[in-house]
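Trainee: here's my sequence, what's the structure:
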Amino acid sequence: MAGPDASHVQVGIVGAGPAGLLLARLPDLAGISCLVIEARSRAHIEGRIRAGVLEHETAQVLRDVGVGARMDREGLVHHGLHLAFDGESRRIDLHALTGKGVMVYGQHEVVKDLVAARIETGGAIVFEATDVAIADIESARPTLSWREGEARRSVTCDFVAGCDGFHGISRGSIPAEVLRVFERVYPFGWLGILARTPPASEELIYARHEDGFALLSMRSPEISRLYLQCAPDEDIGRWPDARIWEALQARLGAAVGGKLSEGEILQKGVTAMRSFVAEPMRHGRLFLAGDAAHIVPPTGAKGMNLAVGDVRVLARALERFYASGDESGLVGYSKTCLARIWRVQRFSWWMTQMLHRFEEDTPFDRRRQLAELDYVTTSPAAATTLAENYVGLPLDAGGHK
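Mentor: Below is the predicted model:
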């Protein structure tokens, strides 16, 4: 396996989030040399609290690559979810409708498992790399360079994978005249807390309330993850703990039946919301994956799952190329991924507009929301549409069975 001082690696990976680490793991298993470059420290990437709902196939991918043991011990399998609105709560039975469920297991825990597996097998990760640059992506030997302390390092690669998130450098390496961006910025954000209190429900509760959306989620039987709709630029200082709990109690209401215990808040923060897609996801020898190429509002719990889908497609294309010289998977990477991405964007937008309060909504719009929620929770066909999207479209088939 190539170390950080190698002059050439087959795949250079920018970013050690779930996409980059999983991409390194998959080719590694096929004997393809990879180098992962990460701007942050190991402690930072392993401590970032992010999404926590893994689709059925995402969980299986982690098992298949040998990093699913702790997930299966500590994760929480959910076979349903609840939609709360108009003073009541109704359950969507995911398993009855699809034969599948989801796994609640934090993204930072997935990162820990992937980092540990890579280090255990001697795979190279450069943490705290600065001044990272990608060059010559239209050539047969693109270059990946960075600084470690005072030393400047560089390697040539057969391919570069940009897995460095929305604010990373990779997407900007594609010429502006080639890249197309599609974006919708939402007029609200989520105030999220991590609290030391047992979850008030065994399954997630998505609540539509006149004061705004709320979500009850969890990370373990002792730790709850809870969210409130707020302004996208909300001043967190205006939300002391007492106000947060008061709002959660009001918005979750009957759905929790008085079971929401107000424990110690361990972490709080505000996340703005957007839908974003960059096309194409490949230019020359550079491939974008995960948040570098797309962002979804978190209502549908799809961010990390989309990244895993990208990585599966790219890893298989790389394996085919190195096994036989077949470039068709690499050439078709962007088209294949985008077919699924746009379906997931539609689902995430749909969940968002159905459950959130938009200031411009009229009384008609609010009545329509209630009617839509009523239909989704009473029609088997509509409930199945939600369920099959929530447990996950096929990871690498453009959304087709």
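Trainee: switch to C-alpha atoms for all contacts and neighbour counts from now on
Mentor: Will do.
Trainee: would you mark the buried spots in stretch 338-347?
Mentor: Buried residues in stretch 338-347, counted by 16 or more other C-alpha atoms under 10 Å: 338, 340-342, 344-345, 347.
Trainee: return the distance of it from the chain's centre.
Mentor: 13 Å (C-alpha atoms, centre = their mean, to the nearest Å).
Trainee: which residues touch that stretch?
Mentor: By C-alpha atoms under 8 Å, 6 or more residues apart in numbering, the residues outside stretch 338-347 that reach it are 275, 294, 296, 300, 302, 306, 389, 393, 395-399.
Trainee: tell me the two of these that are most distant?
Mentor: The distance between the two most remote of the contacts of stretch 338-347 (C-alpha to C-alpha) is 21.9 Å, for 275 and 397.
Trainee: these two: who's more crowded?
Mentor: More neighbours surround residue 275 than the other of residue 275 and residue 397, with 18 against 14 (other C-alpha atoms under 10 Å).
Trainee: structure for this one too, so we can compare:
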Amino acid sequence: MKRTQVAIIGAGPAGLMLSQLLAARGIDTVVLERHSRDYVESRIRAGVLEHQSAAALRAAGVGARMDAQGMAHSSIDLAFAGAHHRIDLEGLTGKKIMVYGQHEVVKDLIAQRLADGGDIRFEAEVNAIEGLDGDQPKVRYTHNGQPHELVCDFIAGCDGYHGVSRTSVPSNALKVYEHRYPYAWLGVLAEAAPTSDELVYARHETGFALYSMRSPSVTRLYFQCRPDEDPEAWSDAALWAELHRRLETGDGWTINEGPILQKNVAPMRSFVVEPMRYQRLFLAGDAAHIVPPTGAKGMNLALADVQVLAPALVRWFEAGDPRGLDSYSEVCLKRVWRVQRFSVWMTRMLHAQPDADAFEERLQQAELASAAACESAARHLAENYVGLPLEAPAT
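Mentor: Take a look at the predicted model:
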């Protein structure tokens, strides 16, 4: 049996960042991760960091490689009706975004935690969470084939949608909101130099497509597909042909081709659970909410959660003040629902809707035209895309 102050389940951005923030204030944590280190460091996920997320990583001492290798972007492009339309993020908000893969953020956090002597246990399978209604909850897990028990003051469930944390809460204590979309994204990772300085969000009559990048030599591309699409049914030539068709607008801009390193289908859903706290268990990241990827908000919401939770835990340990913990769920959910609204708006504006009639399609075109031509509409998009300000916790 081991004792710690905060048991963190999940070594994704939320769990690792929480451990980093708490360690800076002398609070002991143990991070339990069911997968291997190689697995979590190579798991390809979103790659857009909001202005505040990038600033938070720098403040936590893990931003040096991001600033050296990441790509700061001051705008995005909307491509529709045969033309590109620039949304000037920096001009409208004074802020930029950073393109830097989630797996790179995870690598940086793991390296720093281990360098600082942090306790991260990979391949640790959590079997049960007990005693949440008391002041000494326990996490039972298996590591290296042996059973272990971790006693703590609080538990942070940062283990994703399929993790054990949320399912350890009585079902009648949570309210679940969920919506599944009738389409998915087929994603392609290619060894090809980017041909655009900015991300391109394209609305084509056959469906949405996204042009993004991971490095000066690697591009990440997506296009709308069926939820049951088989990526292996697509040859490389067919994938490139479809991406050319949806992304290119006839103005001479094209995309580079190269060896395809990975292809996969990502389903799309919106999910929120309320509240994000049960007794001494706090949910963060995908364990509490999932957004459609169109607005590039998943990792950013996870990092925002722990920027609320960490100072609340510090106040409790340093001063016995529970107000930050008591308001954690309310504060986070305000942001979660605003981000859900923006992500759903972006999704509906850019995707071909299977059951849309001609009237709805014309409205969708008008929405895109407004975002591109109307300064107030463009500002609304830009302010949400670079990231909403964090709300101050209860005082």
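Trainee: re the thing from before, mark which of the contacts of stretch 338-347 of structure 1 are buried, thanks.
Mentor: 275, 294, 296, 300, 302, 306, 389, 393, 395-396, 398-399.
Trainee: among the buried residues of stretch 338-347 of structure 1, which lie within strands?
Mentor: With DSSP state E as the criterion, strands contain none of those.
Trainee: would you point out the most distant pair within the residues you listed?
Mentor: 338 and 347 (14.1 Å).
Trainee: make TSV out of the buried residues of stretch 338-347 of structure 1 and add distance to residue 254 of structure 1.
Mentor: Output for the buried residues of stretch 338-347 of structure 1, formatted as TSV (distance: C-alpha to C-alpha, whole Å):
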residue	distance to residue 254 of structure 1
338	40
340	36
341	35
342	35
344	30
345	30
347	26
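Trainee: these two touch, right, residue 313 of structure 1 and residue 335?
Mentor: No: counting by C-alpha atoms under 8 Å, residue 313 of structure 1 does not reach residue 335; the two are 10.6 Å apart.
Trainee: ok, the two, which is more surrounded?
Mentor: Comparing residue 313 of structure 1 with residue 335 by neighbour count (other C-alpha under 10 Å), the higher total belongs to residue 313, at 23 against 16.
Trainee: returning to what we had before: between the buried ones among the contacts of stretch 338-347 of structure 1, which is nearest residue 38 of structure 1?
Mentor: Of all those, residue 294 has the smallest distance to residue 38 of structure 1: 19.3 Å, by C-alpha to C-alpha.
Trainee: ok, now which ones touch that closest one?
Mentor: Contact partners of residue 294 of structure 1, counting by C-alpha under 8 Å, 6+ apart, are 166, 275-278, 341.
Trainee: show me what residue 9 of structure 1 aligns to in structure 2.
Mentor: Matched by TM-score structural alignment, residue 9 of structure 1 corresponds to residue 4 in structure 2.
Trainee: whoops, I mixed them up, residue 221 of structure 1
Mentor: By TM-score structural alignment, residue 221 of structure 1 lines up with residue 216 in structure 2.
Trainee: tally up the residues packed near the residue nearest to its match when sequence neighbours are not counted, please.
Mentor: Closest residue to residue 216 of structure 2 apart from its sequence neighbours, by C-alpha to C-alpha, 6 or more residues apart in numbering: residue 193 at 5.7 Å. Residues lying near residue 193 of structure 2 (other C-alpha under 10 Å) number 17.
Trainee: now do the one 4 residues further on
Mentor: Each residue near residue 197 of structure 2 was counted by other C-alpha under 10 Å, and the total is 15.
Trainee: need the counterpart of it in structure 1.
Mentor: Residue 197 of structure 2 maps onto residue 202 in structure 1, by TM-score structural alignment.
Trainee: which residues touch the nearest residue to residue 15 of structure 1 once chain neighbours are set aside?
Mentor: Residue nearest to residue 15 of structure 1 in three dimensions, not counting chain neighbours: residue 164, with 4.2 Å by C-alpha to C-alpha, 6+ apart. Residue 164 of structure 1 sits next to 14-17, 20, 38, 170, 291-292 when contact means C-alpha under 8 Å, 6+ apart.
Trainee: tell me the one of the residues you listed nearest residue 379 of structure 1?
Mentor: Distance to residue 379 of structure 1, by C-alpha to C-alpha, is smallest for residue 291 among the contacts of residue 164 of structure 1, at 33.9 Å.
Trainee: which position in structure 2 aligns with that closest one?
Mentor: In structure 2, residue 291 of structure 1 lines up with residue 286, judged by TM-score structural alignment.
Trainee: in a helix, its match, correct?
Mentor: Yes: using DSSP: H, G, I helix; E, B strand; the rest coil, the secondary structure at residue 286 of structure 2 is a helix.
Trainee: which residues does it contact?
Mentor: Residues in contact with residue 286 of structure 2 (C-alpha under 8 Å, 6+ apart) are 158-161, 298, 302.
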